[in-house]
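Chemist: With the sequence up front, the predicted model follows.
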Amino acid sequence: FKEQKQAMSENNKQQALVIEGSTVLPNRVGMAPGMLVEQDGKRIALMPGPPKEMNPMAEEELLPLLMQENGTIFSEQLKFAGIGESRVETELLDLIDNQSNPTIEPLAGSHEVKIRVTASGPDEATCKSLIKPIRTEILNRIGDYYFGSDETTIEQATLEKVPGTFAIYDGVTSGEVYSKLKEDDKVDKLRGMLVDDVIFVEQDLDIKTRLKSGAEQVRKLYQTDIGVALLHEEDEVYLGVRTEDDFKIEAFTMTQKRNLIKHRTPNYVYIRLINMFS
């Protein structure tokens, strides 16, 4: 508050209160500190509720503190897109039912699924060796939907896999598939986009012809290595990818209810681009 030349309110002061005798856990991204309290041989961790504050505090402050006394706890979070949480649990049910060390915990995210695999042991190397065979088995079953681990985002993974500059012709997400990628585009791989319109592509053509035309339009307009086009007919979404000497089409079903076709489609497109160029 002093650095920003603002007055601290009484409510802000209350956020700084800690229990006497507790171990204070610093909050690097927010206001309220965490605490580790010992009482009657039990330990209680108190942390802020927002995930963007709680998660880094748990990983960077709480877990290292606990590991100092109880060996090492190490986790890898595998991330998947284009597959639902219930499907993931069905595919991995026997592994989940028979888990011990490491443990397997499916977690629902925003249009993606995460699987946290956690092992305990005397050191990090031992934990990683325990995780490795479980990780391999998980990817053997649902690896087509895997895009990265831990801090990797699907946008970062997509930009890394696409082998050159590209542009997008979008008739599905009103630019969302472009804007999400562009936020992580540090080297200007993604050069531009057009929203589907009759001035660019004739609407009375069949879907595959329109798709190819859209991909070629943006590739030529933005002078990129690759042109990507998205169109849909009812609940069927079509992805077309135009390279120098090839044109590929993939399709998937996406409900239009509650505008899900707009918000879910980007991750379904990204995972297909990742697989296409892997």
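Modeler: Structure received.

Chemist: can we go C-alpha only for contacts and neighbour counts from here?
Modeler: Will do.

Chemist: if I look at the residue sitting furthest away from the middle of the chain, how far off is Arg242?
Modeler: In the chain, the residue that sits farthest from the middle, by C-alpha atoms, centre = their mean, is Asp40; the gap is 40.5 Å. The span separating Asp40 from Arg242 equals 66 Å under the rule C-alpha to C-alpha, to the nearest Å.

Chemist: Might one say that Glu61 is in contact with Leu25?
Modeler: Yes: between Glu61 and Leu25 there is a contact at 6.0 Å, judged by C-alpha atoms under 8 Å.

Chemist: mind listing the strands in the protein by residue range?
Modeler: Using DSSP state E, the strands found in the chain span residues 23-25, 34-39, 42-46, 72-80, 103-108, 113-121, 146-149, 166-170, 190-195, 226-233, 236-242, 247-253.

Chemist: Would you reformat those strands as CSV and include mean neighbour count and distance to Leu273?
Modeler: Output for those, formatted as CSV (neighbours: other C-alpha atoms under 10 Å; distance: least, C-alpha to C-alpha, whole Å):
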stretch, mean neighbour count, distance to Leu273
strand 23-25, 18, 41
strand 34-39, 17, 41
strand 42-46, 12, 42
strand 72-80, 21, 14
strand 103-108, 17, 22
strand 113-121, 22, 18
strand 146-149, 19, 10
strand 166-170, 28, 12
strand 190-195, 20, 13
strand 226-233, 24, 9
strand 236-242, 22, 9
strand 247-253, 15, 10
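
Chemist: List just the one of the ones you listed that sits closest to Glu89.
Modeler: strand 103-108 (7.2 Å; C-alpha to C-alpha).

Chemist: Measure how the closest one sits relative to strand 113-121, angle-wise.
Modeler: An angle of 160 degrees separates the directions of strand 103-108 and strand 113-121 when computed by axes from the mean of the first three to the mean of the last three C-alpha atoms, to 10 degrees.

Chemist: second one coming, line it up with the first:
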Amino acid sequence: MRQYKAEIVAVGTELLLGQIANTNAQWLSQQLAMYGINVYNHAVVGDNLQRVEEAFRLAQNRSDMIIVTGGLGPTEDDLTREAFQLISKMELVEDKQSMEKIELFFKNQNRTMTPNNRKQARVFKGCTVLKNNAGMAPGMKVELEGKTWFFLPGVPREMKQIAGEKIFPSIKELTGSNQIIKSLVLKFIGIGESTLEHKLKDLIQAQTNPTIAPLAQEDGVVIRLTAKEDSEADLDSLLNNTKTEILDRVGNYYFGEDEQVIEQVIVQLLANQNKKVAAAESLTGGMFTEKIVSVDGASAVCPGGIVCYDAKIKRDVLGVSAETIGSKGTVSEECALEMAENVRRLFGSHVGIAFTGVAGPTETEGKPVGEVFISISDGSGYQKVERFLFAGNRDSIRKRACVKGLEMIFNYLK
């Protein structure tokens, strides 16, 4: 069974300038993995004939399967065909069906077709033309010196249509393999990457199938499990057995998997417990509430919140006592506790959470930049307040405070 080394080459200066993200390569890699194809390289090259040719020569030398996206349009800077012609010496011809489709499009739009649109119908002689049902330029499959090339438009909907209908169905036949690859992402909050890795050190060192890869993210840590097998059932068994081993050690920090985010889990927990949460936010400025209300069904568990940035708002609207503000300050354990309790009462919720602190750039009330108090209060008399000292700039301190608040609410609801 032949093991293919795949490469994805994206053509377009707009990708290099950061004007658009290279989501095509991400999607193609994910799909190819499901068919047992390992992607070894991603390349991005601008609209320059010499550089595109160089990228293609490198791909031809090091990869078995090359998927090219972009550069098939009608303009002078669409150079994918020309660059591949330089390395392959293959003749370009006009595909009759594609040309008829392009002409019909302009006729139906009651527009005059400019001559450069004929370029979109040009294909390599002897190639397999991949019909584009979502746009005009067709895709192509070309064999060159034992290597398989696929050329796809850069427009995502067109690329996905051609890949889904024409490329992926032929891959099993091409590789002669039934093996598939599947990943499972486990998500954790409240534990650092180094600590998580230490607790799983022996499992990670002994990994074979599935592989175990810890990765730090802005809102927590994830572990990506990746397994290879010949059937979905065997894959699921491998992944679930390894997941069980991991959660036996660090399950207290686990909150979900794959596309789940912590706010979705919190909203579901609140709904299951028939509880509502309201937030009083000073330095986070509504960030926590925005996270919660971004989830479908949040209206049932979040009646609202209040941004109380100024001390007068904390006192006159939220009801924090003048004595607390005067003697302890707005950046204090006492103020955070009153904020959480008062916002709970004000909105008639079961749980209140409050954020107060110093995001910077300068200290406040003699408190250092990064000092943050987060408090939780509920109707049963439960109260909890924690002090943190976050490093970073203003934006990162605010974001870290929000993530820590989500963690505290999650742990409370657990």
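Modeler: Yep, it's here. Every value quoted in this text rests on a predicted model; they were computed, and no experiment measured them.

Chemist: And the TM-score between these chains?
Modeler: After superposition, the two chains reach a TM-score (TM-score structural alignment, normalised by the length of structure 1) of 0.74; 266 aligned residues with a C-alpha RMSD of 4.3 Å.

Chemist: quick revisit: next, format the strands of structure 1 as a markdown table and append distance to Ser129 of structure 1.
Modeler: Listed next are the strands of structure 1 as a markdown table, based on distance: least, C-alpha to C-alpha, whole Å:
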| stretch | distance to Ser129 of structure 1 |
| --- | --- |
| strand 23-25 | 30 |
| strand 34-39 | 30 |
| strand 42-46 | 29 |
| strand 72-80 | 11 |
| strand 103-108 | 14 |
| strand 113-121 | 9 |
| strand 146-149 | 16 |
| strand 166-170 | 39 |
| strand 190-195 | 38 |
| strand 226-233 | 40 |
| strand 236-242 | 39 |
| strand 247-253 | 37 |
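
Chemist: so which of those strands comes closest to Leu130 of structure 1?
Modeler: When the strands of structure 1 are ranked by distance to Leu130 of structure 1, counting by C-alpha to C-alpha, first place goes to strand 113-121 at 6.6 Å.

Chemist: how close does the closest one sit to structure 2?
Modeler: Between strand 113-121 of structure 1 and the aligned residues of structure 2, the post-superposition mean distance stands at 1.5 Å (mean C-alpha distance after the TM-score superposition for structure 1).

Chemist: In structure 2, what stretch matches that strand?
Modeler: Residues 221-229 of structure 2 are matched to strand 113-121 of structure 1 when aligned by TM-score structural alignment.

Chemist: List the contacts of the matching stretch.
Modeler: Residues outside stretch 221-229 of structure 2 that contact it (C-alpha atoms under 8 Å, 6 or more residues apart in numbering): 36, 179-189, 191-193, 209-216, 235, 238-239.

Chemist: let's see it at 6 Å
Modeler: Applying C-alpha atoms under 6 Å, 6 or more residues apart in numbering, the external contacts of stretch 221-229 of structure 2 come out as 179-188, 209-215, 235.

Chemist: ditto for stretch 277-297 of structure 2
Modeler: Defining contact as C-alpha under 6 Å, 6+ apart, one finds that stretch 277-297 of structure 2 is touched by 263-264, 302, 304-309, 343-344, 349, 351-357, 398, 402.

Chemist: In structure 1, where's the longest helix?
Modeler: helix 124-142 (DSSP state H).

Chemist: What residues of that one count as buried?
Modeler: Judged by neighbour count using 16 or more other C-alpha atoms under 10 Å, the buried positions of helix 124-142 of structure 1 are 124, 127-128, 130-131, 134-135, 138.

Chemist: cool, stretch 290-300 of structure 2 as well?
Modeler: The neighbour-count criterion (16+ other C-alpha under 10 Å) identifies 291-293, 295, 298 as the buried residues of stretch 290-300 of structure 2.

Chemist: Could you dump these into CSV with distance to Pro156 of structure 2 added?
Modeler: Shown next, in CSV, are the buried residues of stretch 290-300 of structure 2 (distance: C-alpha to C-alpha, whole Å):
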residue, distance to Pro156 of structure 2
Lys291, 28
Ile292, 31
Val293, 30
Val295, 26
Ala298, 32
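
Chemist: Let me know the closest of those to Glu259 of structure 2.
Modeler: Once C-alpha to C-alpha is applied, the member of the buried residues of stretch 290-300 of structure 2 that ends up nearest Glu259 of structure 2 is Val295, at 13.0 Å.

Chemist: After alignment, which residue of structure 1 pairs with the closest one?
Modeler: With TM-score structural alignment as the criterion, the equivalent of Val295 of structure 2 in structure 1 is Asp184.

Chemist: Report the separation between that match and Pro56 of structure 1.
Modeler: Following C-alpha to C-alpha, the distance that separates Asp184 of structure 1 from Pro56 of structure 1 is 21 Å.

Chemist: same thing with Asp144 of structure 1?
Modeler: In this structure, Asp144 of structure 1 lies at 29 Å from Pro56 of structure 1, with C-alpha to C-alpha as the measure.

Chemist: just Pro133 of structure 1 next, same as before
Modeler: Per C-alpha to C-alpha, Pro133 of structure 1 is found 27 Å from Pro56 of structure 1.

Chemist: go on, Glu216 of structure 1?
Modeler: The span separating Glu216 of structure 1 from Pro56 of structure 1 equals 44 Å under the rule C-alpha to C-alpha.

Chemist: Have a look at the two and say which one is more surrounded.
Modeler: When Glu216 of structure 1 is set against Pro56 and neighbours are counted by other C-alpha atoms under 10 Å, the residue ahead is Glu216, at 25 against 14.

Chemist: what's the closest non-adjacent residue to the more buried one?
Modeler: Gly227 (6.0 Å; C-alpha to C-alpha, 6 or more residues apart in numbering).

Chemist: what do we get in structure 2 for the one you found?
Modeler: When structure 2 is aligned by TM-score structural alignment, the residue opposite Gly227 of structure 1 is Gly352.

Chemist: wait, doesn't its match sit right on Ala340?
Modeler: Yes: with contact defined as C-alpha atoms under 6 Å, Gly352 of structure 2 counts as touching Ala340 (4.7 Å).

Chemist: what touches both of the two?
Modeler: Taking C-alpha under 6 Å, 6+ apart as the criterion, Gly352 of structure 2 and Ala340 both touch 376-377.

Chemist: Let me know how buried Asp219 of structure 2 is, in neighbour terms.
Modeler: Neighbour count of Asp219 of structure 2, defined by other C-alpha under 10 Å: 19.

Chemist: quick one: contacts for the residue nearest the centre of structure 2?
Modeler: The residue at the geometric middle of structure 2, judged as the C-alpha nearest the mean C-alpha position with C-alpha atoms, centre = their mean, is Glu259 (8.3 Å). Taking C-alpha under 6 Å, 6+ apart, we find Glu259 of structure 2 in contact with no residue.
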